[in-house]
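In: Here you go, sequence then predicted model.
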Amino acid sequence: MAEVGISVATKVAEYLVQPVIRQGQYLFCANKFLKNLKDKKKELMSTRDIVVKRVEEAKRKTERIEDVVQKWLTEVQTLLEEVKKLEQQVKANNSCFQGRCPTWKRYHLCKEMVEKTKVMIEFDNKSNFKTFARLATLPGIEYSSSEGFTCFESTKLAYAQIWEALQDDGVYRIALFGLGGSGKTTLVTEVRKKAKESNLFDRVVAVTASQTPNVRNIQGQMADMLNFKLEEETEKGRAQQLHMRLKEEKRILVIVDDVWGEFNLKDIGIDFYMCHNGSCKIILTTRRQQVCTLMDCQKKIRLDLLNEDEAWALFKRHAEPDNQSSLSLSSVAQDIARECKGLPIAIQAVGRSLKGQSIHEWKIALEKLRSSKPVDVEDGQGNVFSCLKLSYDYLKDENKLLFLICCIFPEDYYISNEDLIRCGVGLGVYGEYQSFDLARSQIMVGINKLVDSCLLMHSVRWSGGITLKMHDLVRNLGLWIASKEGRTIMVNLSNNLSLIGDGVINDQFAVSSWYRQTNQISTLFVAAKLEILWIETGGSLDLSSASFEGLQGLKVMVLDSSCNYNPTSCNLSLPPSIESLTNLQTLCLRGWKLGDISFVVKLKKLEVLELKYCFFNELPNQIANLNKLKLLDLSECAALLENYEAIGELSEIEELYVSDASHPRGMWRNPSPSFGDNVVATKLQRYVIKFV
């Protein structure tokens, strides 16, 4: 108990005695306090001079000084003036410091000197500013790309999804993907602006990756946005500097625009932990959906195209057709906006190029769009195809050819994977292949690449099947590229091929005709460069007067009676010269009454032979001579087959599809087919057999 009493007494002594000692110092240590005051004043003035020099240097660089720096300088100046006055008071009352007897004046001045000394020490310690200055920004330049931004319904949806993800603590990597020119950059610029205004993040940084990322350049962009100077020379050293700087922010948003492939964020200074602990979030934009997966994005958001009303509203803003009173111009303008198919960059570029032009210019532009010819856009306003062409340029050569094949179909056509596979094999898109199954896989990978690059789109037909579609302007781009690269494609929609003048197809790489009224072609075909001939009609077709001898380079031929697959009503008459197509590798005849098909045995390079929905007498015995044939499609062939044993003679066949249209209730069977005693089709990998 006595020990407790002693302890309490000691504490009481501390509280009572220590203040008395401090007060006594004010009376008996005056010279010491005055010396300390002068020393700290000198140190603070030296620090102030250093800060002033930094301010002058920053201003020469047109940097904007942070408010905290300006405030420090102002308060330091005020403090130094107060210290100067205090020194004058001490000098004026010098007699108070000479005698041994303490006075109230001495006590008061000493106490004030101690307090001012402490304040000067505090200001000196605050001179290590976290951020000293930043690059000056001209009014409006930071968000210039979003000028005139309109949040359409499609944009609102993507915007809302991004904003929701930014507020979700469990999501730290967000991807916005869509077709080139669909407005991704503009949208994330608006998100960036909103993020800064809402104070959701302490700092928002936006950089551009581009097609071939330059790590050093990206690091420089980030440093500029952070008002931070990179001292290191190596990319690794700069990444470490940026990493340490980013760690100073509690919450930071980094927008990486125009990402084309996988790259390691750690290379530029953003590590995995920063994202996981919630201090950093990433938004990236890309044209390629696969990038979203490669970059481990948890939220993948598609930016859709504009609907017709939105497209018209955007077009009017840039073309200003309402400023001209002509009703006919308004009608043409709406047709042009419709032809742009909802792609913002195309709408803007075409609209700007036509602004203030006469109705004659507008009509010519509409005709160019409708006839798949690019509309020229003036320099400075961008080319309607320049952004889209980047996606094409990024493809491998074989995928570029596959892309061009897609362009032989009309606008809004539902393209089947199987058509692309059979055409691709015929053209040798991927060169030689070990097996047809491998070639099929390679082409499917190529299709996925095109979809991933937004050059193709998955689509669902009204009947429910999954197909592919190509945006009309992307298709026009392909036709334009084909003409520039010496692979011109002619897509005939409105004329009988016999009425097309001589020489028109001489230099064509591909000719496709979709004119349903075509029933006879007597043209003498002379086209050494032609590799694809695709004709679709609405009935019988007479080619008996045509000559194929000038088509020695033809590799793919498709003759289709369209949806009228009644082979008893659609006659196809072929000329004897069809046997001269010795380079033909894919032949597809669909829905025809053929009769004798012995001509096929002369086509020694055939790899794909399709006779779907056709009626013919029998398979020729010599079909075994087609020793390169990999795929034979006899699906839904009527009155099949008097000589089906010949199929067993095909030594290289890998895919076989056989069914009898005269027995629609037939059963599907999966066991290995039997085509006679001399079966040599040992490479068969895929087959469908449908008999009764």
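Out: Yep, that arrived.
In: Please make it C-alpha for all contacts and neighbour counts, starting now.
Out: Fine.
In: Now do the buried residues in the strand or helix carrying Leu438.
Out: Per DSSP states H and E, Leu438 falls inside helix 436-452. By 16 or more other CA atoms under 10 Å, the buried positions in helix 436-452 come out as 436, 439-440, 442-444, 446-452.
In: and here's the other structure:
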Amino acid sequence: MPGVGKATLVKEVVRQVKEDKLFDSVVMAVVTRTPDVQKIQDQIADMLGLKFEEQSMTGRASRLCQRLKKEKNILVVLDDIWEKLNLMEVGIPLGDEDQRCTILLTSRDLNVLKKDMDAKKSFPIGVLEHEEAWHFFKKIIGDGVESSDLLPIATEVAKKCGGLPIAIRTLATSLRNEPPFVWEDALRQLSKPSSSNFAGVPATVYSTIEWSYDRLQSEDHKQTFLLCSLLGHNVLLDLLLVFAMGLGLFHGVSTIKETRNKLLTVVSDLKASCLLLDGNTNLQFDMHDLISDVAMSIASKGKPVFVLRRKHDLNDWPDDETMKECDKILCGGISELPDQLNCPKLTFLSMGRKDPWMKIPTTFFKETKNLKVLFLVSMNLPSSISLLGNLRVLLLILFPKLEKLKPSSVGIERIWSSQAFCSTQNLTSLIIQGCANLKYVLSDSMPEYLQQLKCLEISECKCIQEIISTDKMIQQTFKNRALIRFPRLNFLKLKGLQKLLGFCNEDYTVEFPLLTILEIENWIHP
């Protein structure tokens, strides 16, 4: 069952094991409902101080396996397993009598542990008994409740949490130090549980989380919370920042620094309300699966949200009428796509593919002209992207075969042409990561159509020589233009650009009148 405290318990086990020195080494990785073998490998490697040189998954697995076998007595913890995970594919050794490798797994489904993972021992964790639940609830709101007039109401409110620690913590935190009328109103609302149907969890438990959401102090907090619920586990705050900017979540802020400060304030408030958690680092945040499920349910009541985290086909997509109303779509593991996405109200689209040969159809974006944020992982860009006049954020990750940002590689017609590139006139953020063979990012004509650009981030593109390169096809048209200007750019980050010769090697003057943050990492001037 979700929310019973498996992750908290296993972290305490790890702490106790380290303190008592029961193993020579302890490593831990969070698997999640959408297992990413590379991320699991990275988590374990980081704790071992191992750096991968191999690019292939099998090569990384072999290196990790060799490293783990060097440990005489090691505990490997894999938290939050949803389905069968091939441990050898990750690089965790099995069946070697000389290798004392103990594996501890956690899952919300006992059958996954017994049948799929062939666990030798299992320890079911249930909800808290009444006395335990009340003690936990009382610990959060304060022992003084037992001697106050609130006691009868507080007791009934605590019961609504169903003994589930995550619900107790969230509700008790929201009600702490509140006057009696707030408690009475909370009990009234919790006595009318949500009609939402979630397998394995009472509706009253979901009502406790919904109630905490309703009490958030502003619409900024609510919209940020709902956005966070869509993004998965241990998400970078910088990624959330880019999405928030693209969707225009915050009003009254004009620079990236102001937006970042606003976002950090909201995230801090959400953590204080126990609706968000700390991530693996201080640059990340996390959210409990149960709270994420409730948040997505809340989001879908107003504007439909479509999320598919596992491999799927078109049969899993909603009907046409639902798609027409859809506000956000997140799809991982795509194996096929419709020829055209008929979503006129869509503002946010995130997609990643499993099939390396699959391409986005040419007319895919024809009916998504309201799209503001587009996040693609290892997918081509069709020519219909030129129709996205409201696009503010374009985020591309892992394009290993991309050589140039031009039609022959990514499917965009005339991206180097001034006529077509004017469709990006509202773009505020451009982020490119992991395009290993990309040599140039922009032509000298393109900045004219990036007048709203505030954030430019290019990282881990090892072959980039220049950020701006002269487009020979239109060089004559712009030959007299000596000035390139980014009038609104206030954040520029260049990271891991090993072959970068300069920002613009042609005879141009480049100006950034509003630039306030410049980050350059892992670059040695030639």
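Out: Sure, I can see it. Since the model is a prediction, treat every value here as computed from it, not as a measurement.
In: Contacts for the helix holding Leu438 of structure 1 next, please.
Out: Where contact means CA atoms under 8 Å, 6 or more residues apart in numbering, the residues beyond helix 436-452 of structure 1 that reach it are 287-290, 399, 402-403, 417, 420-421, 424-425, 430, 433, 456-458, 630, 654-655, 685.
In: which among those residues end up buried?
Out: Buried among those (16+ other CA under 10 Å): 287-290, 399, 402-403, 420-421, 424-425, 430, 456-457, 630, 654-655.
In: Take the residues you listed and keep only those in strands.
Out: Within those, residues falling in strands by DSSP state E are Met457, Glu655.
In: So which of the buried ones among the contacts of helix 436-452 of structure 1 are in helices?
Out: Judged by DSSP state H, these include Gln289, Gln290, Asn399, Leu402, Phe403, Leu420, Ile421, Gly424, Val425 as members of helices.
In: Where in structure 2 does the helix or strand hosting Arg317 of structure 1 align, residue-wise?
Out: Element membership for Arg317 of structure 1, per DSSP H and E: helix 308-319. Per TM-score structural alignment, helix 308-319 of structure 1 has no counterpart in structure 2.
In: and that helix, which residues are buried?
Out: Applying 16+ other CA under 10 Å to helix 308-319 of structure 1 flags Glu308, Glu310, Ala311, Trp312, Leu314, Phe315, Lys316, Arg317, His318, Ala319 as buried.
In: C-terminal to that helix, which secondary structure element comes first?
Out: As assigned by DSSP H and E, the chain's next helix or strand after helix 308-319 of structure 1 is helix 327-339.
In: roughly how far is that next one from the heart of the chain?
Out: 30 Å (CA atoms, centre = their mean, to the nearest Å).
In: same thing with stretch 408-423 of structure 1?
Out: 24 Å.
In: Next, name the residue at the spatial heart of structure 2.
Out: Ranked by distance to the mean C-alpha position of structure 2 (CA atoms, centre = their mean), the top residue is Leu231 at 3.4 Å.
In: Need the counterpart of it in structure 1.
Out: So, by TM-score structural alignment, Leu231 of structure 2 is matched to Phe409.
In: Surely that match is in contact with Leu493?
Out: No - using CA atoms under 8 Å, Phe409 of structure 1 is not in contact with Leu493; the gap is 10.1 Å.
In: Show me the helices in the stretch 201-350 of structure 2, by range?
Out: Using DSSP state H, counting those that start in this stretch, the helices of the stretch 201-350 of structure 2 run over residues 203-214, 219-229, 237-247, 256-272, 289-302, 320-325.
In: Distance to Val17 of structure 2 added to those helices, as JSON lines?
Out: Shown next, in JSON lines, are the helices of the stretch 201-350 of structure 2 (distance: least, CA to CA, whole Å):
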{"stretch": "helix 203-214", "distance to Val17 of structure 2": "33"}
{"stretch": "helix 219-229", "distance to Val17 of structure 2": "32"}
{"stretch": "helix 237-247", "distance to Val17 of structure 2": "31"}
{"stretch": "helix 256-272", "distance to Val17 of structure 2": "28"}
{"stretch": "helix 289-302", "distance to Val17 of structure 2": "26"}
{"stretch": "helix 320-325", "distance to Val17 of structure 2": "50"}
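In: For Met351 of structure 2, find the nearest of these.
Out: Proximity to Met351 of structure 2, assessed across these by CA to CA, is greatest for helix 237-247 (14.3 Å).
In: quick one: the closest one to structure 1 mean distance?
Out: For helix 237-247 of structure 2, the mean deviation from structure 1 after alignment is 0.7 Å (mean CA distance after the TM-score superposition for structure 1).
In: how big is the angle separating that helix from helix 256-272?
Out: 110 degrees (axes from the mean of the first three to the mean of the last three CA atoms, to 10 degrees).
In: next one: helix 237-247 of structure 2 to chain centre, how far?
Out: The answer for helix 237-247 of structure 2 is 10 Å, by CA atoms, centre = their mean.
In: just to revisit the earlier point, residue contacts, the residue nearest to the centre of structure 2?
Out: No contacts exist for Leu231 of structure 2 under CA under 8 Å, 6+ apart.
In: whereabouts in structure 2 does the lengthiest helix in structure 1 align?
Out: Ranked by residue count, the top helix of structure 1 under DSSP H comes out as helix 30-60. On structure 2, no counterpart of helix 30-60 of structure 1 exists by TM-score structural alignment.
In: same thing with stretch 78-97 of structure 1?
Out: Aligned using TM-score structural alignment, stretch 78-97 of structure 1 spans no residues in structure 2.
In: Might you quantify the distance of that stretch from its chain's geometric centre?
Out: The answer for stretch 78-97 of structure 1 is 70 Å, by CA atoms, centre = their mean.
In: For Phe616 of structure 1, state which of the buried residues of helix 436-452 of structure 1 is nearest.
Out: Phe436 (26.3 Å).
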